[in-house]
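# With the sequence up front, the predicted model follows.
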Amino acid sequence: MKNAATPATVYLVGAGPGDPDLLTLRAARLLMQARLVVHDGLVDPSILALARPDARLISVAKSRSRHTMPQEEINALLVREAQAGNSVVRLKGGDPFIFGRGGEEADACHAAGVPVEVVPGISAAIGAAAAAQIPLTHRDSASIVSFVAGQCKGLTEQDWSGLAGKGRTLVIYMGVTTAPQIAEKLMEDGVAPDCPVAVIENAARPTMRVLRASLAGLPDLVSGAKVKSPAVIVIGEVASQKSGRNDAALRQLALEAQG
């Protein structure tokens, strides 16, 4: 253990979309060496299993209705442990700086004089699209891609005009519970009701599902299929792209992997 007068480092590590094989080498090495791992609830158990046997694992899982630990307390935890001389791996699903509040945690550490290293991860959007073989950009149909959060304060007041439609791809994080509001909002902004939509649930995991509908049919798709987080919503012409293996085949592969 380092001297308490010299804070240890907080590593903000991206865990990617869920498959341990998609971790960066740096992320895997830090995880296997760490004595303390502070992790999100959406980090797959197979990734946490890479931690050393004597590592201390602290879950700070968040959900729409319940937070195990408020963000301010997470910030304080990271600072407190680092100031005690304990290096901390702060493990986040996807990438720490894309809807991961990594910026807030880095700011808290900097303010307290705690060293920070950011280890990027494959973002949920990029990992999910790749797993479903949906290109987020395509020479024939999309030259612009945007990421938005579908679960945040003031959703209805946000201006999304121009983010979806012809030549554009919109990827929505955390949009499962607000799918009806999202569909209504985009159609009011002029996006065609028949615009293709793909919902990718549990991307890059054995239980992955790729579900497709039109924008107008998004709320019924989410409720009818009982979609749960983690899931991303892809809106745009690229969502109609079919991979070499159809969605039924992908589901069969998932079942085989589980069995």
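All right, it came through fine. Because the structure is predicted, anything quoted here is derived from the model rather than measured. Numbering: from 1, shown residues only.
# Only C-alpha atoms from now on, for both contacts and neighbour counts.
Fine.
# Please tell me how far the nearest residue to Pro20 once chain neighbours are set aside sits from Val118.
The shortest distance from Pro20 to any non-neighbouring residue, by Cα to Cα, 6 or more residues apart in numbering, is to Ile47 (5.3 Å). Distance from Ile47 to Val118, counting by Cα to Cα, to the nearest Å: 18 Å.
# cool, Leu136 as well?
Taking Cα to Cα, one finds Leu136 at 25 Å from Val118.
# Looking at the two, which is more packed in?
Between Leu136 and Val118, counting by other Cα atoms under 10 Å, Leu136 is the more crowded of the two (26 against 18).
# Am I right that the more buried one is in contact with Ala142?
Yes. Between Leu136 and Ala142 there is a contact at 7.3 Å, judged by Cα atoms under 8 Å.
# follow-up on the earlier one: tell me the buried residues in the host helix or strand of the residue nearest to Pro20?
With secondary structure defined by DSSP states H and E, Ile47 is part of helix 45-48. Neighbour-count burial for helix 45-48 flags Ile47, Leu48 (criterion: 16 or more other Cα atoms under 10 Å).
# helix or strand right after that helix?
Downstream of helix 45-48 (by DSSP H and E), the next one is strand 56-59.
# who's in contact with that following strand?
By Cα atoms under 8 Å, 6 or more residues apart in numbering, the surrounding residues in contact with strand 56-59 are Arg35, Leu36, Val37, Val38, His39, Asp40, Gly41, Thr68.
# okay, these in JSON lines with neighbour count next?
Conversion of the contacts of strand 56-59 to JSON lines gives the following (neighbours: other Cα atoms under 10 Å):
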{"residue": "Arg35", "neighbour count": "18"}
{"residue": "Leu36", "neighbour count": "20"}
{"residue": "Val37", "neighbour count": "21"}
{"residue": "Val38", "neighbour count": "20"}
{"residue": "His39", "neighbour count": "21"}
{"residue": "Asp40", "neighbour count": "19"}
{"residue": "Gly41", "neighbour count": "17"}
{"residue": "Thr68", "neighbour count": "14"}
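# Next up, a structure to set beside the first:
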Amino acid sequence: MMKKQPKLTVVGAGPGDTDLITLKAIKVLKQADVVLYDALVNPKLLNFVNPLAELIFVGKRKGCYRYQQEQINELIVQRGLTHGHVVRLKGGDPFIFGRGAEEMQYAAAHELEVAVVPGISSSLAVPAYQNIPLTKRGSAESFWVITGTTKEHQLSNDVALAAKSNATVVILMGMGKLAEIVRLFQREGKDTLPVAIIQNGTTPEEKIGVGTVNTITTIVQKKGLSNPAIIVLGSVVSHRQELLQLQREITLKAVV
């Protein structure tokens, strides 16, 4: 039997809703010989995988590290050499805080063919599902997407820079640093800036808390919000409430 060409395809699984994976991603899953998937990947997506493929759960969520990154890198190369086409299935988009680029670089250095299938990033889709636009004419001309925790386990210095701007700020993996984030925005006089925190976005388990910089920590405690969650700071958060109010008024008129 002819040996298969060792290959890695890094695939974005989207933010959680199974309908938000791309057609190209599904096609690649059907061609896989091995699939390494993360904790943030909706397990229902595994139904699209080639039934003959080997499935390997590799964790990769805070408090859920079944494999360290170095072990994952080695596993990709080992399975590629022995099995052929390895698909690395990651939540969201693999190039937005997904370490997809690192895995591709490692695989390429070990003579594997590499490719990527972009995914819909949770940083964009999760706010959108809650009717929060990251840009809106007259409210926000740009947005920042920032990791809440760097590889040194510190809050990114970019959060302090973003707090000085008028842009919408989206922080991933930042719940453990929420108090620090709040202090940075308070320091810039943005006590009343709207904030939304969305947990398990785009899934049936989705929960949301909406408040201001001054009130959000209390709301998080009251609602029991925790990881995985996305923090959105900016005037665009108010768009959600405005839409809800309009919908309520339309409903009331229909009843009358």
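Now that the structure is in, tell me what you want to look at. The structure displayed is predicted, hence computed values, not measured ones.
# before we move on, the earlier item: anything in contact with each of Leu136 and Ala142 of structure 1?
Thr169, Val238.
# sorry, back to before: in structure 2, which residues correspond to the helix holding Ile47 of structure 1?
Helix 45-48 of structure 1 corresponds to residues 43-46 in structure 2, going by TM-score structural alignment.
# what do you get for stretch 97-112 of structure 1?
Taking TM-score structural alignment, stretch 97-112 of structure 1 hits residues 95-110 over in structure 2.
# Mind checking what helix or strand follows whichever strand or helix holds Val87 of structure 2 in sequence?
Here Val87 of structure 2 sits within strand 85-90, counting by DSSP H and E. Scanning forward in sequence from strand 85-90 of structure 2 by DSSP H and E, the next helix or strand is helix 100-109.
# average distance between that following helix and structure 1?
Following superposition, helix 100-109 of structure 2 is found to deviate from structure 1 by 0.9 Å on average (mean Cα distance after the TM-score superposition for structure 1).
# which of the residues in the helix or strand just after that helix are buried?
Next along the chain after helix 100-109 of structure 2, taking DSSP H and E as the criterion, comes strand 113-117. Residues Glu113, Val114, Val116, Val117 are the ones in strand 113-117 of structure 2 that count as buried (16+ other Cα under 10 Å).
# Wait, the first one touches Pro6, no?
Yep, that's Glu113 of structure 2 we're talking about. Yes. Glu113 of structure 2 is in contact with Pro6 according to Cα under 8 Å; the separation is 6.4 Å.
# residues making contact with the match of stretch 97-112 of structure 1?
For stretch 95-110 of structure 2, the surrounding residues in contact (Cα under 8 Å, 6+ apart) are 8, 10, 73, 76-77, 90-92, 94, 113-115, 118, 121, 147.
# What is the equivalent residue in structure 2 for Ala213 of structure 1?
Aligning on TM-score structural alignment places Ala213 of structure 1 opposite Gly211 in structure 2.
# Tell me if its match really is in a helix.
No. With DSSP: H, G, I helix; E, B strand; the rest coil as the criterion, Gly211 of structure 2 is assigned strand and is not in a helix.
# how far away is the counterpart of Val197 of structure 1 in structure 2 from Thr9 of structure 2?
Using TM-score structural alignment as the criterion, Val197 of structure 1 maps onto Val195 of structure 2. As judged by Cα to Cα, Val195 of structure 2 and Thr9 of structure 2 stand 36 Å apart.
# Check Val114 of structure 2 too.
Distance, Val114 of structure 2 to Thr9 of structure 2, using Cα to Cα: 6 Å.
# which SSE is the counterpart of Glu141 of structure 2 in structure 1 in?
Aligned by TM-score structural alignment, Glu141 of structure 2 pairs with Ser143 of structure 1. Per DSSP H and E, Ser143 of structure 1 falls inside strand 142-149.
# following that strand, which helix or strand comes up?
Using DSSP H and E, the helix or strand that follows strand 142-149 of structure 1 in sequence is strand 167-173.
# what helices or strands is that following strand leaning on?
Packing partners of strand 167-173 of structure 1 (3 or more Cα pairs under 8 Å, 6 or more residues apart in numbering; DSSP states H and E): strand 142-149, strand 231-235.
# Show me which of these has the highest average neighbour count.
The highest average neighbour count among those, using mean count of other Cα atoms under 10 Å, belongs to strand 231-235 at a mean of 27.
# okay, that one sits on what stretch of structure 2?
Mapped onto structure 2 using TM-score structural alignment, strand 231-235 of structure 1 covers residues 229-233.
# after superposition, how close is that stretch to structure 1?
Relative to structure 1, stretch 229-233 of structure 2 is 0.8 Å off (mean Cα distance after the TM-score superposition for structure 1).
# ok, so what distance separates Ile208 of structure 2 from Val116 of structure 2?
Separation of Ile208 of structure 2 from Val116 of structure 2 (Cα to Cα) stands at 32 Å.
# Asp95 of structure 1 contacts Leu12, doesn't it?
No. With contact defined as Cα under 8 Å, Asp95 of structure 1 does not reach Leu12; the gap is 9.1 Å.
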